[in-house]
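Undergrad: here's a sequence, model it:
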Amino acid sequence: MVKKTLHKTIRARDLGIIIGEYPTGPENAITDVPGVKVGHSTLTSETSEDRTRPIINTGVTVIVPHNNIWSEPVFAGVHRLNGSGDMTGVPWIQESGELTSAIGLTNTHSLGTVRDALVKAQVQQRNTSEIFWSLPVVAETFDGLLSDINGHHVSEEHVFAALSNAAAGPVPEGSVGSGRGMICHDFKGGIGTASRVFQASGAKYTLGVLVQSNYGRRERLRINGKPIGESIDETVVPVPHIPNGYERGSGSIIVVVATDAPLLPHQCERIAQRASLAIGRMGGTGEQHSGDLMLAFSTGNRGLPSYAWDNNPDVQRAEIPLRMVAPQLMTTFFDMTVEATEEAITNSIVAAETVHGPNDTTAYGLDPELLRSIYHQT
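TA: Here you go, the predicted model:
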C-alpha cells in the first residue's frame, strides 16, 4: 500500500538544538529556495503473523528545481565522499555543468525504475515527437535491512505520484518517501531538510538542503559537537540487527543542496564538496561500503537554453549573460552549507519513527525527549 505522508512537527530546533549562526528560511527547508518543490511517495506493508507477505518499507522522493526544469537547465555540481553508491546523470553534470531534470531519490534496486519513469515524465512534459534525449538524476541508498528490496516494489506510478505531490512549503521528514527504510547512526533515519539565509550589501540569498540519511555508527554520532551516540546505551535504544557480512556504517547518504544565489558550475561543485564536512562533523567517515554522494544546484541563472537542436532562436546566441556570486562570499556559502546539512541530518533522525523490517530487524526512532535531555546535559 502507499502510505499518506504526514508532516511531523518535532524538529531539532524544537528541542533547543540550534546548529550554526545563520538564520533559517520560513520553513527551514529546501523549499525555502524559490521555485523548489519536494514530493514523496511512501510504500509500506504490515507484517503478517505467518510472515508470508513481504515486508515493504521503501518509496520515492523527488526534488523539482523549478517548473520548467525539463526544458530549462540550471547550473549544478557534484561531489563524491565515498563511491559505494550510484547517482545517474553525473557524467553530464560534470561535463556540462548543467542539471536538466528533476532529482529522484529511492532505494538501491529501484534506481533504474525511477530513472526510466523520469524519462517518461520528461517526454510527456515536452509533448514533442522531435528528437529528444534525457539524462535524469536519480540517487539511491540501501534499505534492504528494513524492506524487501529484491521485490522491486517501486513502480512508475509511484514516481508519477511523487511528482504530482511535489509542492513548496513544509517538507515531511523522517520515515517518508525514499527515506522510509533508512537507518542513520543505528537509529531510524530517512529524509531531513534545513535552510539558511544570507543578506548583505543589498543581496539576499537562500540555501536549502535535503538529505536521505542512511549511514554511520552509533558510537560516532555527534550533534553540534556533542557526543550523543556514545551517551545512548544499546539497552536504552537497541541497535538494529546486522546480518553476517554486513558492515555497520554501510548504507550511504545523499545530500542535495539548492540555492537561488547565482553560482556557476565550479562554485556548485565546491558547495557540494563542503556538504561532506557536515557528515564528518556528525561522525561519518565515508565508510568502505557507504555511498556518500552530494549534488548542488543553483537557480540563480535562469534562461539557459536546453539543446542545440531545439527550435529556439535563443540557442543561436553567441553569448549568454550570466551572474556570479563574488568569490569573497564563498566562505559564507560554505558555512551555510555545513550548517544546513548537519541540521538536515539531525532533523531526519528526530522526525523518524520506529520501523520494523524483515529478519527481526528494527530501526528504533530516537525519542526526542531523550535526545533533548542528553543534548543539554552533555
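
Undergrad: from here on, contacts and neighbour counts on C-alpha atoms
TA: Fine.

Undergrad: which helices and strands does the helix ranked longest in the chain pack with?
TA: Assignment by DSSP state H gives helix 330-351 as the longest helix of the chain. Applying 3 or more C-alpha pairs under 8 Å, 6 or more residues apart in numbering; DSSP states H and E, we find helix 330-351 packed against strand 190-200, strand 203-213, helix 265-281.

Undergrad: buried stuff in the second one?
TA: This means strand 203-213. Neighbour counts over strand 203-213 (16 or more other C-alpha atoms under 10 Å) mark 205-213 as buried.

Undergrad: following that strand, which helix or strand shows up next?
TA: As assigned by DSSP states H and E, the chain's next helix or strand after strand 203-213 is strand 253-259.

Undergrad: I'd like the structure of this one too, to check against the first:
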Amino acid sequence: MRVDEIPLPPGAHPRGTHNAITDVAGIRVGHATIAEGDLRTGVTAIVPEQLGASRRDLPAGLCVGNGFGKLLGTTQLRELGAIETPILLTSTLSAFRVADALVAHLLGWPGYESVTTLNPVVGETNDGFLSDVRARAVGPQHVERALAESRPGPVEEGCVGAGTGTTALGFKGGIGTASRLVDVGGTSCTVGALAQSNFSGDLTVAGVRMPAEVVLGEPAAETVGNSCMIVLATDAPVDSRQLDRVARRAVFAMGRVGAAYAHGSGDYALAFSVGAGAPPADASLDPLLGAAMDAVEEALLNSVLTATTTRGFQDRLARAVPAAAVRSALRHAGVLPPA
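TA: The predicted model follows:
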C-alpha cells in the first residue's frame, strides 16, 4: 500500500506520473537485494543520466540533521557544491566497499580514461537488526547489478536493495519514493525524493499517531543504528546554496512522519539538480521547498507502508504496517470518510 492508495491527497502540488524520483527526467533507480541465510541487505543506486564525459558534475546541497553516520564524499560535496558520481545507498559497514566498487565502475566509463580523482557519494543505514551487518556482505558484484539494473519509470519500494533489512518507526522499513510537480519562477519543474528509512519514533500518517505497540498489540521492532538517508532530485535550475535549503526541508519532513531524531540517528539529506540555466530568485523558491517536504514525507511513509513482514538475523522479526489498521485510524480521526 502506497500513500496514494490509502488514498490521501498530495497536498498543494500534484504527484508526478510515477510518483517517484524517476519523474525527474534522466534519473534512474536500480537495486541489488541480498536475502539469504542471516543476510537481509543490499544496494540502491540513484543514477543521473546527465553525468558523464560531457558533464562531469551536478550542483548539489546537503543537510546533516544528525551526523551519527557515514555519508562518504561529503567534504568535497560541501566544498564544491556538486556531485560527480551516482549516489549509492547500502548497509553501514559495507559503505566503504561500495564506494571502492563505485570508483572502479566509473573509471571504466567512456571518456574517463584519464581521470585521476573521483568523489564517490555513498550513504548508509544500519540494517543490523535483521541482517548480519558484521559480515559486510555487499561487494562489487552487487554494486554492478544495482547500476546495471537502474531504470527510469516505476521504482520498486519496500524490502528491496538498501532497504531489505531496515526497520523504521517500530515496523519494517525500507525504500520509498515520491514526487511533486511544481512551478518555480514561472517554470514547470519536478522534484522527486527517495528515502532509506531506518529510524525510531511513532509512525504518524496525516498527523495521526500510530505507535507500533498499539497497532500491532506487541513490542515494536528494534531499530539498530537508527538512521535515515534521503535523496532529492529536481530539474529546477537551482544552485548548490539553494539545494542546501531544499535538503534542509527533507530533514524537517522526517518530523511529520514521527521521527524521534535520536542521539544515534544519522539523518542526512542530499539534494541535486539536473536543470540548466540561471538559478531563480530565492523569493520564488517557496513552492519548491514545500513540494520537497511533501515528497519526502510521502517517500518516508511509502518506505514503511510498502514493506512486508521480514524475519532475519537470529530469528528476529519486523512486522509490516497493517493497511487496515492505518485506514481505520485515519477514519477514526476524520481524515478519511467512514467506510
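
Undergrad: what's the farthest-apart pair in the buried residues of strand 203-213 of structure 1?
TA: Y205 and S213 (25.7 Å; C-alpha to C-alpha).

Undergrad: what sits against T166 of structure 2?
TA: Shown in contact with T166 of structure 2 (C-alpha atoms under 8 Å, 6 or more residues apart in numbering): 125-130, 159, 172-174, 197-198, 223.

Undergrad: and it, what's its match in structure 1?
TA: For T166 of structure 2, the aligned position in structure 1 is occupied by M182, per TM-score structural alignment.

Undergrad: quick one: that match from T88 of structure 1, how far?
TA: M182 of structure 1 sits 20 Å away from T88 of structure 1, taking C-alpha to C-alpha, to the nearest Å as the criterion.

Undergrad: count of residues packed around P238 of structure 1?
TA: Neighbourhood size, P238 of structure 1 [other C-alpha atoms under 10 Å]: 14.

Undergrad: wait, isn't it in contact with Y364?
TA: Yes: using C-alpha atoms under 8 Å, P238 of structure 1 makes contact with Y364 at a distance of 7.1 Å.

Undergrad: shared neighbours, the two?
TA: When contacts are counted by C-alpha under 8 Å, 6+ apart, P238 of structure 1 and Y364 have no shared neighbour.

Undergrad: aligned counterpart of Q288 of structure 1 in structure 2, please.
TA: By TM-score structural alignment, Q288 of structure 1 lines up with H263.

Undergrad: so what's V123 of structure 1 up against?
TA: F132.

Undergrad: switch the cut-off to 10 Å
TA: The neighbours of V123 of structure 1, taking C-alpha atoms under 10 Å, 6 or more residues apart in numbering as the test, are 70, 117, 129, 132-134.

Undergrad: what's it aligned with over in structure 2?
TA: Here V123 of structure 1 is matched to L107 in structure 2, going by TM-score structural alignment.

Undergrad: over to V239 of structure 1?
TA: In structure 2, V239 of structure 1 lands on A220 (TM-score structural alignment).

Undergrad: how many neighbours does its match have?
TA: 23.

Undergrad: check H376 of structure 1 too.
TA: H376 of structure 1: 11 surrounding residues under other C-alpha under 10 Å.

Undergrad: aligned partner of it in structure 2?
TA: Aligned counterpart of H376 of structure 1 in structure 2: R331 (TM-score structural alignment).

Undergrad: which SS state does that match fall under?
TA: Three-state call for R331 of structure 2 (DSSP: H, G, I helix; E, B strand; the rest coil): helix.

Undergrad: could you do L8 of structure 2 as well?
TA: What three-state DSSP gives for L8 of structure 2 is coil.

Undergrad: which residues touch the aligned partner of it in structure 1?
TA: In structure 1, the residue paired with L8 of structure 2 is I17, using TM-score structural alignment. Counting by C-alpha under 10 Å, 6+ apart, I17 of structure 1 makes contact with 11, 223-224, 343, 346, 371-372, 375-376.

Undergrad: how close does I17 of structure 1 get to G189 of structure 1?
TA: Distance of I17 of structure 1 to G189 of structure 1, computed by C-alpha to C-alpha: 17 Å.

Undergrad: in the helix or strand harbouring F96 of structure 2, what counts as buried?
TA: According to DSSP H and E, F96 of structure 2 maps onto helix 95-107. Neighbour-count burial for helix 95-107 of structure 2 flags 95-99, 101-103, 106-107 (criterion: 16+ other C-alpha under 10 Å).
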